[in-house]
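Participant: Only the shape, not the letters, is given here:
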């Protein structure tokens, strides 16, 4: 695979965005430090992004004793109760049954073992420059921190969904978010780079979703956060050597983004729940922090030869498609909102990218690889994943 060439970016704009983010971050962190003991402030979760762990520390001993053991002993109905209608084993697991093995698939075991090895660390150093490795860590840490919140929020939703099937689906999502968090954390450590704290914009986005009630929490989690995660894994899982394991994460996220549609087929939203002006504005405010977040990661994307605005167009188009398909309507019709954001991205590009010519970023498709494109086509109920079909 030919090496990607870095893209030019406006250093002045990058410094301005970084300064703005640091200023906002300092303000909200200071406010939280003072106000949280009083029950106020932005933060209500127990996640410590400065240490990339939940409050109370990493707890590896407890994790290995309970979480890892639970995964090893995770049983499948197809194996132990073959007379039922459950078909919950993968092809690899069916082969593993013949060997009397349980737990993770062969692929998962192989990938996790490789990530833990010194050979993998050396491979990363040979594949990527220090600047590129740091850029990858900066980008994937956005999802790493997001997985911590996904773990929290999916657990909150577990007590709110109806039906045994609904709770079963959310239970598996809780399990998968836990797996994503602990595995991705170990992967990022293998890069031997600093794992950054959450950016202020992500902090605001995720804390607002934790605080949200009812359906708006469902929207924030399974449409917005999972939509971004799905797109990032789709972007990096095929094109970046050493990160192929992200395809497994991508497959999980496709189920998570598809859950609202499946759930509302069983328990439809009322018309008022769809068009309630207060709810629609809450949804808009939930999405809003994504815009400054996009500006602030432009440099990291550029280092890897990626255009962050193409990624933004791809992910926002998919989120907009999900909102319309499910019934999580916004105050502005999705096509109009996408066009307005596209104008904003082009205006920013005219100011910061010499020689920029107007383009429709919303038609970009940044997921690559036939396998992952097929997964997304099924998740979004599209005949194909071409931009024209998705826009």
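Facilitator: Alright, I've got the coordinates. Quick caveat, the model's predicted, so the values are computed rather than measured.

Participant: C-alpha only now, for contacts and for neighbours.
Facilitator: Noted.

Participant: Show me the contact partners of the helix or strand containing residue 202.
Facilitator: Assigned by DSSP states H and E, residue 202 belongs to helix 200-211. With C-alpha atoms under 8 Å, 6 or more residues apart in numbering as the test, helix 200-211 has contacts from 21-22, 24-25, 28, 42-45, 142, 146, 149, 152-153, 216-217, 220-221, 286-287, 289-290, 292-293.

Participant: Let's see that with 7 Å instead.
Facilitator: Outside helix 200-211, the residues within contact range by C-alpha atoms under 7 Å, 6 or more residues apart in numbering are 21, 24-25, 42-45, 149, 153, 217, 220-221, 286, 289, 292-293.

Participant: Out of these, which comes closest to residue 246?
Facilitator: residue 149 (18.7 Å; C-alpha to C-alpha).

Participant: Just to be sure, that closest one is in a strand?
Facilitator: No: assigned with DSSP: H, G, I helix; E, B strand; the rest coil, residue 149 falls outside any strand and is helix.

Participant: which residue sits closest to it, ignoring its sequence neighbours?
Facilitator: Leaving aside its chain neighbours, residue 149 sits nearest to residue 206 (6.7 Å; criterion: C-alpha to C-alpha, 6 or more residues apart in numbering).

Participant: what number of residues lie near that neighbour?
Facilitator: When neighbours are counted by other C-alpha atoms under 10 Å, residue 206 registers 26.

Participant: Could you do the one 3 residues further on as well?
Facilitator: Around residue 209 sit 22 other residues, with neighbours defined as other C-alpha under 10 Å.

Participant: The helix holding residue 202: how far from the chain's middle?
Facilitator: How far helix 200-211 lies from its chain's middle: 13 Å, per C-alpha atoms, centre = their mean, to the nearest Å.

Participant: Next one for the comparison:
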């Protein structure tokens, strides 16, 4: 009896909270949005003037130009000649080779990974398949969404490279150095793919502000925003597009890398290397939360592109927030609100927005953080579960 009463009481409190939130939200949201949008362009221009990254969104490159000779001789050649200690000196006990490489087929029978990916990215057959699979409006939407990640990879390259001298311990420095190398690969391959498909786009001011704020943050805030938040977002979007024509060849291997990057803070925290004050300080928790404020306008900037593809934007970001909130708590980099409270608040926000401004879509309170049938391919979910743990158990079901 008491359990039923407690459950009913909780439901009543939630209903009252929803009604109160809606009464406040309906008039306040447009005012806040207009005020922010009025300030956003100036904020972006100020960040551009003092950018620490030297990244130029318009040219899709870093300050100083392409320097194609260095790309060919110092980047691509390095990857082609990437030898494995486990093969050259197996007695050292270093395990850096795959089963296929240890079988002796890597050097002669396989093309280096970067060559394979670049070949895919410049294939006219893939471009024709892409154009046949999607309408012009859908191709435009894919371009905006994947370009968000493409430019994000440039910032991930910069940010991970700046974290190499900051993280402590040999394993941490080696791991972060490898992340920087993988981000470089993601950046150049995805940029080439998008240009080949003719769908490379800039990013919105909200995305630019987010990326620049992350890149210029203090080290542990940078680690949180990049490896916990943005990499979690990347795993979600790569899982979303895993079976899309022209993208399927690369986003699966990107997802594999990003899942490993998300796992870095967990391993680092388990080694006891995140200071207690970073975890518990109210100032640090508030600063981590403040870093993510541009995510709100970003959601609405990219919402039309999700909808053009028939995708649920709030559901996508709800699942991402679910992962980020739990992962942040587990690795000792929480925000101002505990995970469950943040998830509840975001659910109220998404429901209130839908009820207030898209009433035709509102069919009662919905959990936007839950996985639904068809959201994530099972093999990708299993990979993420290795990184994020069992947080998905309460969220729903994967596809086969």
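Facilitator: Great, that's in hand. Keep in mind that this is a model prediction, so the values were computed, not measured.

Participant: what TM-score comes out when they're superposed?
Facilitator: Here the TM-score for the pair of chains, by TM-score structural alignment, normalised by the length of structure 1, is 0.86; 365 aligned residues with a C-alpha RMSD of 2.6 Å.

Participant: Mean per-residue distance, the helix holding residue 202 of structure 1 versus structure 2.
Facilitator: Helix 200-211 of structure 1, aligned to structure 2 and superposed, deviates on average by 1.4 Å (mean C-alpha distance after the TM-score superposition for structure 1).

Participant: start and end residues in structure 2 for that helix, please.
Facilitator: Here helix 200-211 of structure 1 aligns to structure 2 at residues 205-216, judged by TM-score structural alignment.

Participant: any idea whether residue 272 of structure 2 is helix, strand or coil?
Facilitator: Look at residue 272 of structure 2: counting by three-state DSSP, its state is coil.

Participant: Give the equivalent position in structure 1 for it.
Facilitator: By TM-score structural alignment, residue 272 of structure 2 lines up with residue 267 in structure 1.

Participant: And for that match, the neighbour number?
Facilitator: 14.

Participant: sorry, back to before: measure the residue nearest to residue 149 of structure 1 to residue 150 of structure 1 for me?
Facilitator: Going from residue 206 of structure 1 to residue 150 of structure 1 by C-alpha to C-alpha, to the nearest Å gives 9 Å.

Participant: same thing with residue 383 of structure 1?
Facilitator: For residue 383 of structure 1, the distance to residue 150 of structure 1 (C-alpha to C-alpha) stands at 29 Å.

Participant: In terms of neighbours, single out the busier of these two.
Facilitator: For residue 383 of structure 1 versus residue 150, the count of surrounding residues by other C-alpha under 10 Å is larger for residue 150: 28 against 11.

Participant: Who are the contact partners of that one?
Facilitator: Residue 150 of structure 1 neighbours (C-alpha under 7 Å, 6+ apart): 177, 221.

Participant: Need the counterpart of it in structure 2.
Facilitator: Checking TM-score structural alignment: residue 150 of structure 1 goes with residue 156.

Participant: Kindly report the same for residue 362 of structure 1.
Facilitator: Aligning on TM-score structural alignment places residue 362 of structure 1 opposite residue 369 in structure 2.

Participant: if we can go back for a sec, so which bits of the match of helix 200-211 of structure 1 are buried?
Facilitator: Applying a neighbour-count criterion of 16 or more other C-alpha atoms under 10 Å, the buried positions in stretch 205-216 of structure 2 are 205-216.

Participant: Just name the closest of those to residue 280 of structure 2, please.
Facilitator: For those, the minimum distance to residue 280 of structure 2 (C-alpha to C-alpha) is 20.3 Å, reached by residue 214.

Participant: measure that closest one to residue 152 of structure 2 for me?
Facilitator: Distance of residue 214 of structure 2 to residue 152 of structure 2, computed by C-alpha to C-alpha: 11 Å.

Participant: Identify the contacts common to the two.
Facilitator: In contact with both residue 214 of structure 2 and residue 152: no residue, using C-alpha under 7 Å, 6+ apart.

Participant: before we move on, back to that, show me the contacts of helix 200-211 of structure 1 that map onto helices.
Facilitator: Mapping the contacts of helix 200-211 of structure 1 onto helices (DSSP state H) picks out 21, 24-25, 149, 153, 217, 286, 292-293.

Participant: quick one: which of those residues is nearest residue 340 of structure 1?
Facilitator: Checking those against residue 340 of structure 1 by C-alpha to C-alpha gives residue 292 as the nearest, at 14.8 Å.

Participant: quick one, what contacts residue 27 of structure 1?
Facilitator: Per C-alpha under 7 Å, 6+ apart, neighbours of residue 27 of structure 1: none.

Participant: residue contacts, residue 75 of structure 1?
Facilitator: If you count contacts by C-alpha under 7 Å, 6+ apart, residue 75 of structure 1 has them with residue 102.

Participant: any idea what it aligns with in structure 2?
Facilitator: Alignment note (TM-score structural alignment): residue 75 of structure 1 maps to residue 83 of structure 2.

Participant: same deal with residue 124 of structure 1?
Facilitator: Following TM-score structural alignment, the counterpart assigned to residue 124 of structure 1 within structure 2 is residue 130.

Participant: And for that match, the neighbour number?
Facilitator: Residue 130 of structure 2 is flanked by 17 other residues according to other C-alpha under 10 Å.

Participant: ok, now the one 4 residues further on?
Facilitator: Burial of residue 134 of structure 2, expressed as a neighbour count using other C-alpha under 10 Å, amounts to 15.

Participant: what about it, distance to residue 301 of structure 2?
Facilitator: Taking C-alpha to C-alpha, one finds residue 134 of structure 2 at 22 Å from residue 301 of structure 2.

Participant: What of residue 89 of structure 2?
Facilitator: Residue 89 of structure 2 sits at a distance of 52 Å from residue 301 of structure 2 (criterion: C-alpha to C-alpha).

Participant: Quick check: the closest residue in space to residue 256 of structure 2 that isn't next to it in sequence vs residue 15 of structure 2, distance?
Facilitator: Spatial nearest neighbour of residue 256 of structure 2, excluding adjacent residues (C-alpha to C-alpha, 6+ apart): residue 383 at 7.6 Å. The gap separating residue 383 of structure 2 from residue 15 of structure 2 is 37 Å, by C-alpha to C-alpha.

Participant: cool, and residue 312 of structure 2?
Facilitator: Counting by C-alpha to C-alpha, the gap from residue 312 of structure 2 to residue 15 of structure 2 is 24 Å.

Participant: show me where the stretch 1-150 of structure 1 has helices.
Facilitator: 11-35, 60-62, 69-72, 77-80, 91-98, 106-116, 118-127, 130-158 (DSSP state H, counting those that start in this stretch).

Participant: Just name the most buried of the ones you listed.
Facilitator: Mean neighbour count (mean count of other C-alpha atoms under 10 Å) peaks for helix 130-158 among the helices of the stretch 1-150 of structure 1, with a mean of 21.
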